[in-house]
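# sequence and computational prediction follow.
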Amino acid sequence: MKGIKKRLFLNYLIGVCLVLFSVELILMISIKNYYYKSVEQSLNEKAQSSATFYDQYLNKNYANLSDSLAPLVENNTEQQNIEIQIIDKKGNILLSSGIVSAEKIQTNDFQKALKGEASTWTGNNFDTNEKVMSASNALKDLDSNIIAVIRVVTSLEDVNNLILKYLFLSMTLLIVILICIFISSTILSKTIIEPVREVNDIARKMSKGQFNERINKHYNDEIGELSDTLNYMASEILKAEETKNDFISSVSHELRTPLTAIKGWGETIITGSFEDKEEIEKGLKVILRETDRLKNMVDELLDFSKLEGNKLVLNMEKTDIKEEIEEILRLYDGRAKKERISLQSKFTENIPEFSVDRNRFKQVIINILDNAMKFSPKDSNILINVSTLENELIIEIIDNGYGIAKEDLPKIKDKFFKGNSKKSGSGIGLAVCDKIIKLHGGSLELKSELNKGTNVIIKLRIN
């Protein structure tokens, strides 16, 4: 988790820092450009106005060049931040409101002014090496010939100091923001990592079989959904474990009963305790009946295993449904008479031959009919009603037996479910029937009311 927390924290922090530094850089460039443009505009206006003043007034009123240029410098001596220079065409400073430098002026603004273009220049002063900006404009005689250049120079030190002040303030603000981001990202990463750590810890316990553990849901986000999923999974595993234990207990009991009967009668017959042949035959019949019962239980388990693994292959063939059901009823006729249960059948006319797996179809009908008889009292009725509706074959097995409790009905087709019934059985017969019918492309439905009876409805689509 330390790795995730570190990556999350660093990615968030680096991303925000890049954005903030980019904003800071753009802001400082914008501030610098704004102030430099303001100074440039001011210098250009000063140089232009001075050149215009000379052209309109001084040039006409003074015959001597020096006399005509001097007022341009004298009028600006009080402006401490601005230096006015009058430069001849060779770059020599003729007049200046500041210190006259011996260095020749050859800057870009001067060169362009000699061509009649107003221009500015930013660089370092030759004497003081401080950052300055200058604007130059040509001075012309009455014949419009360039005789000199007026150059307005100002120091950028105050502007740069102001920009540095803004930079300091913005950097201070940036540091404060970064501290806030550091704190918030730490809290954010903790709110993400702590639930993940809890999920991981509980998941490890679950992997060791501690399915009673539950994850506390802190937020309604993806981690919260994961917590709900793991909690649900643990609940379902506990239910499956409980169902499995109930099934093992039930099957063990179901296997023990016939095995006890077989062992008891087998030992009695072997010891020769019976001299009466009829008693021996009775014991052998019990052994045979209980053996068949064991075989049926094992067959159910094998069928269920195949169905769960999708390994059951149907052998489809044209089948006379009416004939198959009547044959099944004949098989149960003796048992029905013994238990005083009335077995009846009803068929609509022209029931078509149907493509089914004959043995699996019989298995389904026998299982449902066996359940109906098992859960019906004496002197009750069971009806098998076969009909067609549009493109469906409908088989209804209706009894007026004990019925199924309302709360058990939604789970009655679940594997291993037996409800509160004390009757023998593995609890997988109906689940097997449901899967077999689904493999045929049909459906199996149950309608039941406690103490009133059950109606099992099988629907198969006619090909």
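Cool, got the structure.
# C-alpha from now on. contacts and neighbour counts both.
Noted.
# residue most distant from the centroid, this protein?
residue 63 (89.3 Å; Cα atoms, centre = their mean).
# can you tell me the element residue 195 falls in?
helix 157-207 (DSSP states H and E).
# now for that helix, which elements pack on it?
Helix 157-207 makes packing contacts with helix 2-53, helix 222-271 when contacts are defined by 3 or more Cα pairs under 8 Å, 6 or more residues apart in numbering; DSSP states H and E.
# buried set for stretch 193-213?
193, 195, 196, 198, 199, 202, 203, 206, 211 (16 or more other Cα atoms under 10 Å).
# any idea which of these is closest to residue 34?
Distance to residue 34, by Cα to Cα, is smallest for residue 193 among these, at 46.1 Å.
# once you drop chain neighbours, what's closest to that closest one?
Among residues not flanking residue 193 along the chain, residue 5 sits closest, at 6.4 Å (Cα to Cα, 6 or more residues apart in numbering).
# next one for the comparison:
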Amino acid sequence: MRGIRARLIIHFGFILLLIVLVLEGLFYWAVHTYYFGTATETLVTRATTFTTFINKYAGTYGLKEKARYILENVSNGETAKVEVLDTGGKVLLNSYGFQTAEVIDTPDLKEALTNTTGIYVGKSPQTPERVIAVSNRLTYLGETVGVLRYTISAEPLYAAVYKIAMYGAGVGAVVVLFAFGLSLVTAKRMVDPILELTRAATQMATGNFSVRAAKRYDDEVGTLAETFNYMAEEIGKNEKLKNDFISSVSHELRTPLTSIKGWGETLLSGGLNDPEETRLGLEVIAKETDRLIGLVEELLDFSKFQSGELKLSRERLDLRDVLEDVRVQFAVRSHDKGVGLQVVVPDAPLPVTGDVNRLKQVFVNLLDNAFKFTPSGGTITVTAEETGRWAVIAVTDTGEGIDPEDLPHITEKFFKGRSKQAGSGLGLSICQEIVQLHGGHFHVDSRLGSGTTVTVELPLTTK
């Protein structure tokens, strides 16, 4: 009973056995009713007909004369035992020609004395034989003087019914055995796919994420197998993502830490005597520290997005002010790298409701990527305009662009593609999450060697 297969077989077997027993009982009742009903009806017809004849043509005879008259007129082919009884139940004469002192006190006699046809099915009072008896009253000048009783043995009927019942029981046993075998096959077909899923899940638990479950049937278990395979595929992707993340973060952390450690050791070993070298070392340490802080912040943001804990501090703001702050922030970098930066905004306000710091994080990240991939002499253009109910901001650069094979995956977490630039691969993913939290849309267009355009659409706030 511990396994599904055993429970299915036992439950199916119990139900089938119960059904067969009920059907066998109904069959036995139907056969018994038919045989005994037919025999009783036939006997009643014969007894009633003969009694009516006697009462009509021998109505002026006394009981003893009636008895002799009955004995003389009983058909030679009559198979039933015919008895004439007085009102006390004493047998005066039977069809064998015997007069006995036997007294019969069965229900059919009492019924006959009340002017109805009495019927009795049961054991004979004198022998253990089972009989069917039919009694009708005999009259003399309209008064009841006795009873005419027909009796036949019911043993042949019981034997016939028993024989048919045994045949039925045999057929029922065959049906039960066949159904039991069928339940074995059915249970196997139902349980085997589940066992395969269990084995596949066990292998997955050991780290084999390539295992797949076979879909045998187009039913609930088949759907479960498809769902399991989808889960295995997603877990495999997440496992690869985790490994890529560990590799990427380890590399991104090692590079600035190596620089910080190297310059720290240089300065401790006597570099402090040279002011220029000291200043250069501190600049490198500060720059690499900023890289570490940015990486840690991206990881913290990613963790908040994954757990759904990121909360926005919404307020009404003008996107032009956010873009102006970003322009000022990147002005020095634009000058130092020799990359032109243009910010084109409309004269009318672009009112939106959102978190000013998170929106600034989006545009800072987009411009940071643009500067990373745009060589000296290139141009970065930020345009903002009102289109219907949307504020549309596009950040376009003339950099190296994105490989067409990488473009569909560029916003996936930890995806860096073929780029050799430093980064965690979380920036664009976080930007997309922030824009979507504001009810907006995020889209990236790029052509390899011709530059990239990132479009952000945010819903305008109506007055």
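Good, I have the coordinates. Source: prediction; values computed, not measured.
# quick one on the thing from earlier: between the helices and strands packed on helix 157-207 of structure 1, which gets nearest to residue 112 of structure 1?
The nearest among these, by Cα to Cα, is helix 2-53 at 13.5 Å.
# that closest one: what's the following helix or strand?
Past helix 2-53 of structure 1, the next helix or strand by DSSP H and E is helix 59-61.
# the helices and strands packed on helix 157-207 of structure 1 into a markdown table, with extra columns for mean neighbour count and distance to residue 460 of structure 1?
What follows is those, written out as a markdown table (neighbours: other Cα atoms under 10 Å; distance: least, Cα to Cα, whole Å):
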| stretch | mean neighbour count | distance to residue 460 of structure 1 |
| --- | --- | --- |
| helix 2-53 | 15 | 55 |
| helix 222-271 | 15 | 30 |
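# of all those, which lies closest to residue 154 of structure 1?
Smallest distance to residue 154 of structure 1 across these (Cα to Cα): 8.0 Å, for helix 2-53.
# still on that earlier bit, can you redo the buried residues of stretch 193-213 of structure 1 as TSV with distance to residue 170 of structure 1?
Output for the buried residues of stretch 193-213 of structure 1, formatted as TSV (distance: Cα to Cα, whole Å):
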residue	distance to residue 170 of structure 1
193	33
195	37
196	38
198	41
199	42
202	47
203	48
206	53
211	56
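# between the residues you listed, which is nearest residue 235 of structure 1?
Closest to residue 235 of structure 1, out of all of these and judged by Cα to Cα, is residue 211, at 7.3 Å.
# aligned counterpart of residue 152 of structure 1 in structure 2, please.
Aligned by TM-score structural alignment, residue 152 of structure 1 pairs with residue 150 of structure 2.
# which ones are touching its match?
Taking Cα atoms under 8 Å, 6 or more residues apart in numbering, we find residue 150 of structure 2 in contact with 43, 47, 80, 81, 82, 83, 133, 134, 135.
# of these, which is the most crowded?
Neighbour counts for the contacts of residue 150 of structure 2 (other Cα atoms under 10 Å) peak at residue 135, which has 31 neighbours.
# distance of residue 379 of structure 1 from residue 340 of structure 1?
5 Å (Cα to Cα, to the nearest Å).
# same check, this time on residue 170 of structure 1
Where residue 340 of structure 1 is concerned, residue 170 of structure 1 sits at a distance of 99 Å (Cα to Cα).
# for residue 146 of structure 2, which non-adjacent residue is spatially closest?
That would be residue 86: by Cα to Cα, 6+ apart, it lies 4.2 Å from residue 146 of structure 2.
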